[in-house]
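*Asks:* what's the 3D shape of this:
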Amino acid sequence: MSRPYYRPIPTLAPGADALQLAGGWVWFDRVEVLHRGGSATQLAAAELPEAVRTRLCTPRTSISGLSMDVPQIMGILNTTPDSFSDGGLFDAPAAARAQAEQMLADGADLLDIGGESTRPGAKEVAIADEISRTAPVIADLRARGVTAPISIDTRKAAVAEAAASAGATLINDVSAFGFDPTMAETTRRLGLPACLMHAQGAPETMQDDPRYEDVLFDVYDALEAHVDRAEAAGIARADLLVDPGIGFGKTLEHNLALLRGLSLFHGLGCAILLGASRKRFIGTLSATAQARDRVAGSLAVALHGVAQGVQILRVHDVKETHQALALWHPLTRVETG
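*Replies:* Model (predicted):
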């Protein structure tokens, strides 16, 4: 029989036998034990193997100074002319600065600044161009007194290094250190935490015909291997985020399977980042052609992620996400005293 995969079944109502998931706001008292080929059983949380229980329950350490025991909002700032949702809106420095300041005022806990579109079909951007789009924006924000964590969304070590010099505090690599062979060592040397995202193929071709044996297990295994390689390079697991890569080499059904099984990824022992904001599958399911009109669908996915214990939500619509979370927390709080 294939290896078992342990998916905690989240609950917001902790019972006497419930365990706290990743030190956060979600609990579980039962676990779904899954195998490739469709075999599934349930197990009481108290009966988990000790190593699995430790991975699932150990509180996640702070990332870039942000506590992982509450959901955090990452505001997306694309300084690109061709991103799928907001390309060209914030590629001028003044516009980028204004958008960053607005997102922080609206409730963003951290910013994710990128200078290369990774939408389906996007072409690679030259390193010098990517640096010129991102590092000056980061430096300008720091010079203006912005102290919030800033992530650099890049696959390239030279871009990450320039961003770190300008004040970035997190590296968000959609290739999980697979594009640039020097990225892992650069991250270790810089001493920054990193997000490792799963993608099948490069942006140019990733949506041509994505296929998996079983997408949930295949993505889990790939992320597990990425985390292991990062650890081998000298980066502590506690300094790593994982992202299942919604929309990166996935069909509609692949995305839905990953979202339904999100809690499985807590077994990697890392905090989880979810980036589904305004993506095509939301438009398909809601018959919403324009990305900017997918706010409500994006909020539905974000709140689903929070109910699964996801620690960081990467979103375009910060104000709306902040408002949704402000309601979600008191509405779902269970009094145990």
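
*Asks:* Every contact and neighbour count from this point should use C-alpha atoms.
*Replies:* Will do.

*Asks:* Please work out how many residues are found near residue 94.
*Replies:* For residue 94, the neighbour count with other CA atoms under 10 Å is 12.

*Asks:* In three-state terms, label it for me.
*Replies:* With DSSP: H, G, I helix; E, B strand; the rest coil as the basis, residue 94 sits in helix.

*Asks:* do the one 5 residues further on as well
*Replies:* Here residue 99 is helix, with the state taken from three-state DSSP.

*Asks:* Who are the contact partners of the residue nearest the centre of the chain?
*Replies:* Closest to where the C-alpha atoms of the chain average out (CA atoms, centre = their mean) is residue 273, at 2.2 Å. The neighbours of residue 273, taking CA atoms under 8 Å, 6 or more residues apart in numbering as the test, are 195, 241, 242, 243, 244, 310, 311, 312, 313, 314.

*Asks:* One more, so I can put them side by side:
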Amino acid sequence: MLVMGILNVTPDSFADGGRHNDFEAAVEHGLEMIAEGVDIIDIGGESTRPGAERVSETEEIARTIPVIKELSKHRVTISIDTMRASTAEAAIKAGASIINDVSGGLADVAMLQTAAQLQVPYIAMHWRGHAKEMNSKAIYGDVVVDVISELNERIEAALDVGIHRNKLIIDPGIGFAKEAEHNWAIIESIDRIVAMGYPVLVGASRKRFLGGDSPDEREQATIELTKRLSSTGVWAVRVHSVKPHKQVLSS
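*Replies:* Have a look, this model is predicted:
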């Protein structure tokens, strides 16, 4: 199982907002993750925490592209965490090689077509709306059945515009339009997501459903979850701290 390290070049991400919000701090953190054995660095310039304000395309590109250009000199795989086709295209040109779209192509009508043209791996997450509206959409009959159904819709949309099947990765969207019980139900049935036949990314790092008053207090629970997922066939976990997750996977 791969470890994807989170690099938020943002002032307002829920777990590390502001820590890497300038070029020097972001590059330094990226180099630390490389030294710790990260498999993929996921670079984002827009927070998607519940309630977050959207940033402009110009600001998102200004935050992420210089960092991608610098870190890509170090032979590390980089993904761009964006919902915008324009940002994704700029990032791939700058040295990223994977698009990680939390909206699964729903936020920008040009995204799927752009991903198809760029011919790079595309991660489609289960998504029901932007940060300010997601909490009101956490209503399910059977959350696992509904997530699989809605992911299948995004897969079909991706295939229809020419994204190759072997370029698709799926993410059940832990913490996005989901209550704690929904997140746990997905984790407990992750084998059903894996059985869909695509690589599966799980991003649960330091999220509120894991318990603890602050994101930092949830780190141990995140590590335990990585250990649990390591035997399920999940492709990668998206985490804030690389070293302890690499250690638990090699033990």
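
*Asks:* what's the TM-score for these two chains?
*Replies:* The TM-score (TM-score structural alignment, normalised by the length of structure 2) is 0.98; 251 aligned residues with a CA RMSD of 0.9 Å.

*Asks:* what's the longest helix seen in structure 2 packed up against?
*Replies:* Longest among the helix segments of structure 2 by residue count, using DSSP state H, is helix 143-160. Where contact means 3 or more CA pairs under 8 Å, 6 or more residues apart in numbering; DSSP states H and E, helix 143-160 of structure 2 is packed against helix 111-118, strand 122-125, helix 180-188.

*Asks:* Of these, which is nearest residue 6 of structure 2?
*Replies:* The closest of these to residue 6 of structure 2 is strand 122-125. By CA to CA, the value is 14.7 Å.

*Asks:* mean deviation of that closest one from structure 1?
*Replies:* Taking mean CA distance after the TM-score superposition for structure 1, the mean distance separating strand 122-125 of structure 2 from the aligned residues in structure 1 is 0.4 Å.

*Asks:* got the contact list for that strand?
*Replies:* So strand 122-125 of structure 2 is contacted by 98-105, 115, 151, 154-155, 167-173 (CA under 8 Å, 6+ apart).

*Asks:* likewise stretch 71-90 of structure 1?
*Replies:* 66, 91-92, 95-96, 99-100, 103-104, 107-119, 133-134, 278, 291-292, 306, 310-318, 321-322.

*Asks:* what about it, start to end distance?
*Replies:* Stretch 71-90 of structure 1 has an end-to-end distance of 26 Å (criterion: CA to CA, to the nearest Å).

*Asks:* In it, which residues are buried?
*Replies:* Residues of stretch 71-90 of structure 1 classed as buried by neighbour count (16 or more other CA atoms under 10 Å): 71-86, 89-90.

*Asks:* Look at residue 83 of structure 2 and say how many residues are nearby.
*Replies:* The number of residues packed near residue 83 of structure 2 is 25, by other CA under 10 Å.

*Asks:* residues contacting the counterpart of residue 237 of structure 1 in structure 2?
*Replies:* Matched to structure 2 by TM-score structural alignment, residue 237 of structure 1 sits across from residue 165. When contacts are counted by CA under 8 Å, 6+ apart, residue 165 of structure 2 is found next to residue 159.

*Asks:* related to what we said a few turns ago, which one of the helices and strands packed on helix 143-160 of structure 2 is the most hemmed in?
*Replies:* strand 122-125 (a mean of 27; mean count of other CA atoms under 10 Å).

*Asks:* What is the corresponding segment of structure 1 for that strand?
*Replies:* Taking TM-score structural alignment, strand 122-125 of structure 2 hits residues 194-197 over in structure 1.

*Asks:* which bit of structure 1 covers the lengthiest strand in structure 2?
*Replies:* Ranked by residue count, the top strand of structure 2 under DSSP state E comes out as strand 2-8. The alignment of strand 2-8 of structure 2 onto structure 1 (TM-score structural alignment) covers residues 72-78.

*Asks:* hang on, residue 33 of structure 1 in a strand?
*Replies:* Yes - the assignment for residue 33 of structure 1 by three-state DSSP puts it in a strand.

*Asks:* any idea what sits nearest residue 292 of structure 1, other than its immediate chain neighbours?
*Replies:* Among residues not flanking residue 292 of structure 1 along the chain, residue 85 sits closest, at 6.4 Å (CA to CA, 6 or more residues apart in numbering).

*Asks:* I'd like to know how far that neighbour sits from residue 78 of structure 1.
*Replies:* Counting by CA to CA, the gap from residue 85 of structure 1 to residue 78 of structure 1 is 9 Å.

*Asks:* Relative to residue 77 of structure 1, how far out is the residue nearest to residue 292 of structure 1?
*Replies:* Computed as CA to CA, the residue 85 of structure 1 to residue 77 of structure 1 distance reads 11 Å.

*Asks:* before we move on, what about residue 169 of structure 1?
*Replies:* In terms of CA to CA, residue 169 of structure 1 sits 15 Å off from residue 77 of structure 1.

*Asks:* after superposition, how close is the one helix or strand residue 42 of structure 2 maps to to structure 1?
*Replies:* Per DSSP states H and E, residue 42 of structure 2 falls inside strand 40-44. By mean CA distance after the TM-score superposition for structure 1, the fitted strand 40-44 of structure 2 averages 0.3 Å away from its aligned residues in structure 1.
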